[in-house]
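Colleague: Need coordinates for the below:
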Amino acid sequence: MGIRMIVKHPDPVLREKCKAVKKFTPNLHKLLEDMAETMYEAEGVGLAAPQVGITKRVVVIDVGDGIIEMINPEIIEKKDEQFGPEGCLSIPGLLGDVRRAKWVKAKALDRHGNEITVEGEELLARAIQHEIDHLNGVLFIDIADKTYSGKEE
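Modeller: Down below sits the predicted model:
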């Protein structure tokens, strides 16, 4: 495993729409492991592949309950609403107040290509939505009601 460099805004790779993963290879497993190690080192709760310069639909999330790996994730259901501060490892020192669904259900593939379903509420729901936005070239600053200086999340 290895720690990768986190791409910082305004790098154009953060604005690219990522491509679906079609091959489940040892290289994909290495990417997932490196992304998890990078996320933990940076003290984040989620990391999307474009944040390490890879335009593939891959995310890792851990809000304290263990690592969740999602390949080609897609939100299939949303409920209720939450509003609160959000940060991003690619935009250090900036926070924004973002409106998100309070609960989400997403489908994705695991590292072996098996379909999985992930349901989350509160912080996990926020993280899933934030990371999937990254895969579509959307940053929290694009949808925040306001942004302000703060420490990284």
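Colleague: rest of the way, CA atoms for contacts and neighbours
Modeller: Noted.
Colleague: Could you check the helix or strand that contains residue 32 and say which residues are buried?
Modeller: Assigned by DSSP states H and E, residue 32 falls within helix 26-41. Neighbour counts over helix 26-41 (16 or more other CA atoms under 10 Å) mark 28, 31-40 as buried.
Colleague: of all those residues, which comes closest to residue 126?
Modeller: For these, the closest approach to residue 126 (CA to CA) belongs to residue 39, at 16.2 Å.
Colleague: Grab the nearest non-local neighbour of the closest one.
Modeller: residue 47 (6.0 Å; CA to CA, 6 or more residues apart in numbering).
Colleague: Also this sequence, please, to line up against the first:
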Amino acid sequence: MYEIFENLCKEKGITPYRFCKDTGINSSTISTWKNKGSKCGPKIAEIVANYFGVTIDYLMTGKEESPETKKPTLSYQEELDALKDADEIMKRIRNNETVVLRFNGEDYSGDEDEDKLLKDSLLSLFRAAKIKKKQDGFGE
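Modeller: Just a heads-up that it's a prediction; the model follows:
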């Protein structure tokens, strides 16, 4: 970890001493990283990562996550819940228990193609809403 820290200092144009003064982290902590090859705990890792504008993963491994890895995904249960919600709405639409839907100016006919398109659209909306909640820190 010290090598990564050292490189970050060089990139930012500061010394480890300056880093310690700016953050309040004791210089003996930095020496321990260097001499014993140890890693820091979560609280200090967060301070270091925030200071340099990197992720904690980068600080610990020297590797950036790919954007695909960073995207929140739905759990198996959340995916099942989205499917259940979409099925419930489709049932209500088919039984005329909800507002009238229109496609291209005509009432929803319920034919197989329109049905699949509508259900796929509902699933996409439910998934996007659940992921948005995760990104905003809700429902985890």
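Colleague: what's the TM-score here?
Modeller: The TM-score (TM-score structural alignment, normalised by the length of structure 2) is 0.20; 56 aligned residues with a CA RMSD of 5.3 Å.
Colleague: hmm, which two among the buried residues of helix 26-41 of structure 1 are most spread apart?
Modeller: Farthest pair in the buried residues of helix 26-41 of structure 1, by CA to CA: 28 and 40, 18.4 Å.
Colleague: could you measure residue 32 of structure 2 against residue 120 of structure 2, distance?
Modeller: Per CA to CA, to the nearest Å, residue 32 of structure 2 is found 55 Å from residue 120 of structure 2.
Colleague: Residue 128 of structure 2 now?
Modeller: 12 Å.
Colleague: Need the residues touching each of the two.
Modeller: Jointly contacting residue 128 of structure 2 and residue 120 under the rule CA atoms under 8 Å, 6 or more residues apart in numbering is no residue at all.
Colleague: if we can go back for a sec, where does the residue nearest to residue 39 of structure 1 fall, secondary structure wise?
Modeller: strand 46-48.
Colleague: Moving C-terminal from that strand, which element do we reach first?
Modeller: For strand 46-48 of structure 1, the succeeding helix or strand toward the C-terminus, using DSSP H and E, is strand 58-61.
Colleague: who touches that following strand?
Modeller: 21, 32, 35-36, 45-49, 67-73, 127-128, 131-132, 135.
Colleague: So what's the residue count around residue 77 of structure 1?
Modeller: 12 (other CA atoms under 10 Å).
Colleague: With adjacent residues omitted, what lies nearest to it?
Modeller: residue 105 (5.1 Å).
Colleague: and if you look at residue 121 of structure 1?
Modeller: Going by CA to CA, 6+ apart, residue 121 of structure 1 has residue 103 as its nearest residue, at 4.2 Å.
Colleague: That neighbour against residue 79, yeah?
Modeller: Yes. Proximity of residue 103 of structure 1 to residue 79 meets the contact threshold set by CA atoms under 8 Å, at 5.1 Å.
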